[in-house]
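> whatever this is, show me its structure:
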Amino acid sequence: MLQSGRVPERLTKRSLVAVSHAIERAALAPAEDGPTVVMALFQRMPYFERESALYQRIAATAAVTVIGMVGPTPPALPQGTYGVLLDEADPLAREWSVLVLTPRFGAALVAHDRMEVEPTAATLEAGRLFDGGWSFRRDDALHEMVRLRGQLADRLPRVALLVLDDVLGRARELPATPGEARGEAAIRLLVRRAEQARVALEATRQADDVSGQSPTLLDDTAMRRWTGLDGTTASGTLPVALVAVRVAEPAGAPERFGRRSAAREAQAVLGALTAPLRSSDRAVRLAEHDYLLVLPSLSEDQAIEVTDRVREGVAGLARSYPFVAFEVHAAVAVTARRPLPVDDVRHALSWAVEQGVPLATVAPESASAPAGVL
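You can find the predicted model right below:
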């Protein structure tokens, strides 16, 4: 955490959700030692919307509740909360924090988005990686509350600052509750065991997803689940490179060389497509000869490098199939949009095929036309 002096941990979103919920439930517990103040940074509106009913309950009992997130217009917040809109370039836009403080109790989670994903995650969203930490110690929460109060002071009304300063002042004067270290040790054990159970469950789900097919080639159902379309996700966080690839063989090849040979060629093509992929990457078949590679956290240059390796791999198949010359076209886009703009990339791929160019790039966050030709 920023102020505790502890070395930041590498944390997944899934583990942070569990700790956040525990801290939020602590905020709802009766405060026998004075007023409660709560601060939470959600990054994007969809993440807050999922918890808005809970924060309505928190705001009804807390003395001050501050909610921060990126957004162009004031979000609809529960009555009694103070909203802070963050600019995309603000360092706080990448922070996920939940702080609860009373004069004698405190809990804090502070994490910074790495804009990366855990390779073995069941979904892109659940596997998002953060650096940070959490604590159920009053003084840790006090220090983090002081930090955020200073960073947000010019964006909060005076009445909110007065209440915050009153609780901060009383917390500085009073000792924390004895036994915090023991209580936190028990909580960490529960979180660790829950994380171990999650990892085991995700391993089982991944085995089911790839049963009977290539380990990196997903069907539509598995791809939908992995990209988070059935859960809560938001634009503007994790960047993803999309590479649409069409591998076409000469017309009539199956009839000339036999269906069995064609099946072997298809497996060889699939091997060339997936060979450059990392464990965090996925591939899906879009049509008979069209594929989509989904590459989290890669830049456009890095995605183009992967595409070049795919092209080289497919070209190398001529050594095994000298009578079949595969033609490869591709389109590359890097996006932080959700849902992923697959149709945009497919449109660019069709454009590349029609124009007879090997690779087209899509303008960032735009579907208007391919941005360039390589």
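
> going forward, measure contacts between C-alpha atoms and count neighbours the same way
Will do.

> packing partners of the longest helix seen in the chain?
The single longest helix within the chain, with elements called by DSSP state H, is helix 180-209. For helix 180-209, the packing partners by 3 or more CA pairs under 8 Å, 6 or more residues apart in numbering; DSSP states H and E come out as helix 13-28.

> how far off helix 13-28 does the longest strand along the chain point, in degrees?
For the chain, the longest strand by residue count, based on DSSP state E, is strand 106-117. Following axes from the mean of the first three to the mean of the last three CA atoms, to 10 degrees, one obtains 160 degrees for the angle between strand 106-117 and helix 13-28.

> quick check: what element follows the helix or strand where Gly133 lies along the chain?
For Gly133, the element it lies in under DSSP states H and E is strand 128-135. Downstream of strand 128-135, the first helix or strand assigned by DSSP H and E is helix 138-152.

> one step back: which secondary structure elements does the longest strand of the chain sit against?
Helices and strands touching strand 106-117, by 3+ CA pairs under 8 Å, 6+ apart, are helix 13-28, strand 95-101, strand 128-135, helix 138-152.

> also compute the angle for the last one relative to strand 106-117, please.
Spelled out, it's helix 138-152. Counting by the same axes, to 10 degrees, helix 138-152 lies at 60 degrees to strand 106-117.

> and the angle from helix 138-152 to helix 180-209?
70 degrees.

> and Glu255, which of the three is it?
helix (DSSP: H, G, I helix; E, B strand; the rest coil).

> burial measure for it, as a count.
Residues contacting Glu255 under the criterion other CA atoms under 10 Å number 10.

> how near is it to Ala262?
9 Å (CA to CA, to the nearest Å).

> repeat that for Leu168.
Applying CA to CA to Leu168 and Ala262 gives a distance of 72 Å.

> okay, the two: which has more neighbours?
Legend: neighbour count by other CA under 10 Å for Leu168 and Ala262, higher for Leu168 (20 against 17).

> and this one, please, so the two structures can be compared:
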Amino acid sequence: MSQPLLTATALRRASLDAVLQFAWDADAFTASDVIENVGLTRSTAIDVVDELVERGLLAELPNARAAGEYQKGRPARRFSFRADTGCVIGVDAGRGHLTATVADLHGETRAVGHLAVDASQDSPEDRRRDAARVVDDALRAAGLTRADVTALCVGVPAPVDRNGSSPPHRDGFWRRMNPSFGDLFGEWAPIVQIENDASLAAVAERTVGAAIGCDDFVTLLAGERLGAGVWVDGRPLSGAHGGAAEMVAFDHVRGVEGAWGLGYRAAELARRSLAKGSLPASSALRRLDAAEIDGKAVLTLASEGDAGALGIAREVGETLAVIAGVLGSLFDSRRIVVSGAVAAGAAPLIAAAVDALPRELDLPVPEIVASELGADIVSVGAVRAAVEAARGGVLDLPGFAGSR
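Below is the predicted model of the structure:
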């Protein structure tokens, strides 16, 4: 059966989108570059470029002769994508913290806002108020306003479906973590996405981190609670309700017994060892008050060779091996990336996990590596997701309609 012919309007839109996608990733370019890379006729290429300039998405630069690139004959017009014509915001709406990163349309950071919150004060009203505050503070720090925002993405510690909603939970936790953020920010942001935080961490690793070029990997957020962002065959897994790889399954796994994160486990083991007096005399953990012990402190000391902390890291590493074995069995992953704030001191526990992992898995064992993207990884992934959303939707926004 023959395919229906595209209408003139559809053809025009396709040409605009193709040139915009080329320009978004290009440096300075000419109409000839568009013709070569996009495959349009010269007249169409020039007309489309001119329209994108009119819409405010491209800027015309000084021509080749004025830029010092001598050529005979009429100098070529030069253009570039205007990354500053709008901005995107990536938000990490964690239970005890909120981070908002404002970036240009290339994803280059303009400002970052942090807000520590009381995890016990997690009513929907509190969460919405705090999220709006950290976003507005970050915009202010960047010298921008809500009117400058093209797309916004929020990461939450809950499953998220394709409509940006979280399913019911036995104690209402998921919907407290995602108290209709789509409606809140949709009141003024043109494009809004709500995603699971671990899924966004995986986006960050895939685009700028330890999983570039890897089609089969798991990003493990492992601070206080476990969260996993899973990619298989080059695509992220989500599920009907956004619950693919929901870590509550580890409540039923011997050797893990819960979705507590690696940082939480390290801190708990250290406190118990301190209370029992079983830490080596040389361990710096003996000189800390129990209230001062957290996962970062334990793993930092382990990285520095502290005997007591190293023993704890090895024990947590054996738990990581079980987790990696389950994830590797389910998804046949090539790589598992330990991400988040805990990653900075994860080398000792990863070494222990690597030693134990062959006993946990029949398939080829996945590589386990530490992320280098730090504690802001979720907002980094949210920025990348917001950039992609902007790329796909900016031509439909009234602010970039032009006068044609």
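
> now what about the TM-score between them?
Scored against TM-score structural alignment, normalised by the length of the first structure, the superposed chains reach a TM-score of 0.26; 174 aligned residues with a CA RMSD of 7.5 Å.

> ok so, going back, which residues touch the next helix or strand after the longest helix of the first structure?
Counting by DSSP H and E, the next helix or strand C-terminal to helix 180-209 of the first structure is strand 217-218. Contact partners of strand 217-218 of the first structure, identified using CA atoms under 8 Å, 6 or more residues apart in numbering, comprise 209-210, 274, 282-285.

> may I see the PyMOL selection of the buried members of the residues you listed?
Selecting only the buried entries of those in PyMOL, with 16 or more other CA atoms under 10 Å as the criterion:
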select buried, resi 209+274+282+283+284+285
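
> of the contacts of strand 217-218 of the first structure, which belong to strands?
Short answer: the contacts of strand 217-218 of the first structure in strands (DSSP E) are 282-285.

> nearest to Leu101 of the first structure, out of those residues: which one, please.
Arg282 (42.4 Å; CA to CA).

> surely the closest one is in contact with Tyr291?
No: at 10.5 Å, Arg282 of the first structure does not count as touching Tyr291 under the criterion of CA atoms under 8 Å.

> follow-up on the earlier one: got any residues that touch both of Glu255 and Ala262 of the first structure?
Common contacts of Glu255 of the first structure and Ala262 (CA under 8 Å, 6+ apart): none found.

> ok, Val135 of the second structure - contacts?
Per CA under 8 Å, 6+ apart, neighbours of Val135 of the second structure: 89, 91, 100, 113.

> secondary structure class for the third one?
Meaning Ala100 of the second structure. Following three-state DSSP, Ala100 of the second structure is assigned to strand.

> so it makes contact with Val91?
Yes: contact between Ala100 of the second structure and Val91 holds when scored by CA under 8 Å: they sit 4.4 Å apart.

> hey, what's in contact with both of these two?
135, 379.

> where along the stretch 1-150 of the second structure do the strands fall?
58-61, 78-81, 87-93, 97-104, 109-116, 149-156 (DSSP state E, counting those that start in this stretch).

> in the fourth one, which residues are buried?
So the one you mean is strand 97-104 of the second structure. 98-104.

> dump these into TSV; add distance to Ala202 of the second structure as well.
TSV is the format used below for the buried residues of strand 97-104 of the second structure (distance: CA to CA, whole Å):
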residue	distance to Ala202 of the second structure
Leu98	19
Thr99	17
Ala100	18
Thr101	17
Val102	19
Ala103	19
Asp104	21
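
> quick one: which of these is nearest to Leu61 of the second structure?
Nearest to Leu61 of the second structure out of those is Asp104 (CA to CA; 19.2 Å).

> leaving out sequence neighbours, find the closest residue to the closest one.
Cys87 (4.4 Å; CA to CA, 6 or more residues apart in numbering).

> what about the one you found, distance to Glu36 of the second structure?
Cys87 of the second structure is 29 Å from Glu36 of the second structure, by CA to CA.

> more neighbours: which of those two?
Between Cys87 of the second structure and Glu36, counting by other CA under 10 Å, Cys87 is the more crowded of the two (30 against 11).

> I'd assumed Val149 was in contact with that one.
Yes: with contacts counted by CA under 8 Å, Cys87 of the second structure reaches Val149, the gap being 4.9 Å.

> any idea which helix or strand carries Ile336 of the second structure?
According to DSSP H and E, Ile336 of the second structure maps onto strand 335-339.

> what angle separates the next helix or strand after that strand from strand 335-339?
Sequence order places helix 347-356 as the next helix or strand after strand 335-339 of the second structure, per DSSP H and E. For helix 347-356 of the second structure against strand 335-339, the angle by the same axes, to 10 degrees is 150 degrees.

> give me the helices and strands touching helix 347-356 of the second structure, please.
Secondary-structure packing of helix 347-356 of the second structure (3+ CA pairs under 8 Å, 6+ apart): helix 295-303, helix 307-331, strand 367-370.

> rerun that using 7 Å as the cut-off
When contacts are defined as 3 or more CA pairs under 7 Å, 6 or more residues apart in numbering; DSSP states H and E, helix 347-356 of the second structure sits against helix 295-303, helix 307-331.

> of the ones you listed, which is nearest Phe81 of the second structure?
helix 307-331 (38.9 Å).

> list the contacts of the closest residue in space to Val117 of the first structure that isn't next to it in sequence.
Of all residues not flanking Val117 of the first structure in the chain, Arg128 sits nearest, at 4.3 Å (CA to CA, 6+ apart). Contacts for Arg128 of the first structure (CA atoms under 7 Å, 6 or more residues apart in numbering) come out as 12-13, 115-118.

> for Val328 of the first structure, see how far away Arg128 of the first structure is.
32 Å.

> and for Ala244 of the first structure?
Using CA to CA, Ala244 of the first structure is found at 10 Å from Val328 of the first structure.
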